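Peer 1: Make a model of this:
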Amino acid sequence: MTRAKLLIFLCFAIGLSSCTSQVEKINGVSFVAYGSPVDSTHTTPVVTQVNANYATVMPFGFIRDLANPEIHHNTERQWFGETRAGTKQYAEELRKLNIKIMIKPQIWIRRGEFTGFLNMESEADWLKLEEEYDEFILEYADLAEEIDAEIFCIGTELENFIDKRPEYWNSLIKKIRAIYKGKLTYASNWDEFKRTPFWSQLDFIGIDAYFPVSDEQTPSFEKCMEGWKRHVPVIQGLSESVQKPILFTEYGYRSVDYTGKEPWKYDRDMTEVNLQAQVNASKALYETFWDKDWFAGGFIWKWFINYEKAGGPENNQFTPQNKPVEETIKYYYSLKH
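Peer 2: Predicted coordinates for the structure are as follows:
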């Protein structure tokens, strides 16, 4: 065989190998914690309605206010699904349907204060917060290893905590790696991810993808596609620079007017139901990202366990359940990329 023919053969073989080893897209739902265990009646719609292959399960820790370092978690006062036992039971039931798992522990600050603004008033309080967060997150890293979860998320929208205490997070990642052997991500806010300093230490660049894409009352598919053009180069550029795939740890739109303007909002004064707006914005997101090789997939926000009672044509919140957008999700989650 000549040198030229050998090179052609090797290139073909490498190309064939990369195609056959292509990683399956993460077509996920954010499976919301509830006050009781789940069974097949709760998990089956995850597959039948949207063809999901992944689910996020979300235990919670609670903080009293933005300056308080104490994190209360895994207590009898919490809903079952927010505890270690509940997280494990949810994951085990989902696994019966071959749904892969991401464990994503989250912090809730009283009155719904934004976690990104968490800020201690003294060095002693910062050290106490670090101690408390260690206990909280390592509890669930241990659970992730116990149940062999495919992905573990080390935090959600904690920009100020990360900015003020970067060495702590470097140390925390090492502690998690010593416990959990699967893949790691962090759920950065859509306007935070460019500044997160530790992506090279994780397996996915996680983004809660509430990017503004359109100011229209009913954003058209075309306008949303246009709106993504200013964000994609930044997202793709970061992926390429740190050589890590992008994972939308949360994404989705409310079925409400102006859903593409500030998609993170859940203000009570936004009440006008707009099912088409949710469909158009969602379709544009899928068309923009789902066929990209640097994009790993994502988790729709959010999926309630009691399918029959969730969402519906009068609901103006994020859930896609019992709304036209379900068919959009199912279509894109059925594609092979």
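
Peer 1: hey, let's count contacts and neighbours off CA atoms from now on
Peer 2: Will do.

Peer 1: burial measure for F289, as a count.
Peer 2: For F289, the count of nearby residues is 18 (other C-alpha atoms under 10 Å).

Peer 1: now it, nearest residue through space, not along the chain?
Peer 2: Leaving out its chain neighbours, the residue that sits closest to F289 by C-alpha to C-alpha, 6 or more residues apart in numbering is F295, at 6.5 Å.

Peer 1: That neighbour contacts L247, correct?
Peer 2: Yes - using C-alpha atoms under 8 Å, F295 is in contact with L247, at 6.4 Å.

Peer 1: Show me which of the two is the more surrounded one.
Peer 2: Shown here are F295 and L247; by other C-alpha under 10 Å, L247 has more neighbours (25 against 21).

Peer 1: and stretch 254-265, which residues are buried?
Peer 2: Within stretch 254-265, the residues scored as buried using 16 or more other C-alpha atoms under 10 Å are R254, S255, V256, D257, Y258, T259, G260, K261, P263, W264.

Peer 1: Here is a second sequence; please produce its structure as well for comparison:
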Amino acid sequence: MEFKGYTFGYGTKPGAYFTEEVIDSFNKCLDLGLNWVCIPVALTQDTFASTEIRFDYKTDLSYIDIEKAVSMAHARNVKVCLKPMVNCADGVWRADINFPDGNMIGVDTYWSKWFKSYTAFILNYAMYAEKLGCEMLCLGCEMLSSERKEKYWRELIAQVKKVYTGKLVYNTNHGSEENAKWVDELDYLGTSAYFRVGESEGATLEGMIEKWEKVADHLEEISKRVGKKIIFMEIGCRSAKGCSAMPWDFAHRDLPRDEQEQADFYESVLKVMSKRDWFEGFFWWDWSTKVYKTKEEADKDVNFNIHLKKAEEVVKRYYSEIQ
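Peer 2: Below is the predicted model:
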């Protein structure tokens, strides 16, 4: 298994990587035994139907910020996947960025404008990745509605390969692993593996393992058909009761804390997937830039963080054993 990874610092603000607090959190994340870290860089478009992706100097990471993060990882012999992402300022999920497939005379007006902006966006970070020696670049995250636009994606990939020489991956969503027909031009197929493996009440480790085995069998067939090994570019579960049945959830703040259910989610998927030869690894979601420092704080946290929770020891144990 190639990728013993984690995603660090989604939503990091400019200058944060130069602060002692974030440097300390970054090193704690690497202490899990990582050999890869994913650095997400998110820009914004105004609405799901906007055709321009914009950069905001107040909120978006500069080249210097990214350089700092990459250099910290490389100083500890940890490889880097740079992951540019797009969010919608209106709160709509990026999967729903969508336009009509052509106007009345068959011209793809809106998609062509959007892909022109998206290609420029990705090429900028592809050049950053090449300059900084990032070992992998993720070309998009959960862009489900756009995945059908094969011509535009293949053109984008061709442009990226002119400026970037590292590995390429795309991050689709669970259940959509065969929608992007153009992944044959990439090195890996990535997915956000927020599969329902628990129950809203009474989730057990054994039950989760059984469901992960079924998920793994299904993904193995997809890997064979697509001809690519699979990476879980996102995966995780909050330390809240019932979240193994909806591991993508971040909205239900009223759920009671359940550290064991979170740990069982991590244990079950690591146990099952680490034995599959078509599976290349994990980038867990996500380690906060300003992670808490005490067990007392951890005992109040119901987010995706695993620091000072049972799941942290699970990840450390498996990452130390996996070759």
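
Peer 1: Structure 2: which residue goes with the residue nearest to F289 of structure 1?
Peer 2: Alignment note (TM-score structural alignment): F295 of structure 1 maps to F279 of structure 2.

Peer 1: Then K96 of structure 1?
Peer 2: With TM-score structural alignment as the criterion, K96 of structure 1 matches A75.

Peer 1: okay, now the corresponding residue of structure 1 for T12 of structure 2: neighbour count?
Peer 2: Alignment note: T12 of structure 2 maps to Y34 in structure 1; criterion TM-score structural alignment. Here the number of neighbours of Y34 of structure 1 (other C-alpha under 10 Å) works out to 17.

Peer 1: Could you do D46 of structure 2 as well?
Peer 2: Applying other C-alpha under 10 Å, we find 16 residues neighbouring D46 of structure 2.

Peer 1: Likewise for Y307 of structure 1?
Peer 2: Residues lying near Y307 of structure 1 (other C-alpha under 10 Å) number 18.

Peer 1: wait, doesn't it sit right on S40?
Peer 2: No - applying C-alpha under 8 Å as the test, Y307 of structure 1 and S40 come out as separate, 11.4 Å apart.

Peer 1: any residues in contact with both of those two?
Peer 2: In terms of C-alpha atoms under 8 Å, 6 or more residues apart in numbering, Y307 of structure 1 and S40 are not both contacted by any residue.

Peer 1: would you turn the buried residues of stretch 254-265 of structure 1 into a markdown table with secondary structure?
Peer 2: A markdown table is the format used below for those (DSSP: H, G, I helix; E, B strand; the rest coil):
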| residue | secondary structure |
| --- | --- |
| R254 | coil |
| S255 | coil |
| V256 | strand |
| D257 | coil |
| Y258 | coil |
| T259 | coil |
| G260 | coil |
| K261 | coil |
| P263 | coil |
| W264 | coil |
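
Peer 1: quick one: which of those residues is nearest F193 of structure 1?
Peer 2: W264 (15.1 Å; C-alpha to C-alpha).

Peer 1: which one is that closest one nearest to, not counting chain neighbours?
Peer 2: Y210 (5.3 Å).

Peer 1: I23 of structure 2 too?
Peer 2: Nearest residue to I23 of structure 2, sequence neighbours excluded (C-alpha to C-alpha, 6+ apart): Y17, at 6.2 Å.

Peer 1: The one you found in helix, strand or coil?
Peer 2: Of the three states, Y17 of structure 2 takes helix according to three-state DSSP.

Peer 1: right, and it touches S71 too?
Peer 2: No - using C-alpha under 8 Å, Y17 of structure 2 is not in contact with S71; the gap is 10.6 Å.

Peer 1: Between the two, tell me which one has more neighbours.
Peer 2: Y17 (24 against 17).

Peer 1: Quickly find the element holding the residue nearest to W264 of structure 1.
Peer 2: Using DSSP states H and E, Y210 of structure 1 maps to neither a helix nor a strand.

Peer 1: Quick check: the aligned residue in structure 2 for it vs D277 of structure 2, distance?
Peer 2: Using TM-score structural alignment, the equivalent of Y210 of structure 1 in structure 2 is Y194. As defined by C-alpha to C-alpha, to the nearest Å, Y194 of structure 2 lies at a distance of 21 Å from D277 of structure 2.

Peer 1: Also F55 of structure 2?
Peer 2: 40 Å.

Peer 1: Likewise for N171 of structure 2?
Peer 2: Look at N171 of structure 2 and D277 of structure 2: by C-alpha to C-alpha, they are 20 Å apart.

Peer 1: and the longest strand along structure 1, what other elements does it pack with?
Peer 2: With secondary structure taken from DSSP state E, structure 1 has its longest strand at strand 295-303. Using 3 or more C-alpha pairs under 8 Å, 6 or more residues apart in numbering; DSSP states H and E, the elements in contact with strand 295-303 of structure 1 are strand 26-31, strand 54-57, strand 246-251.
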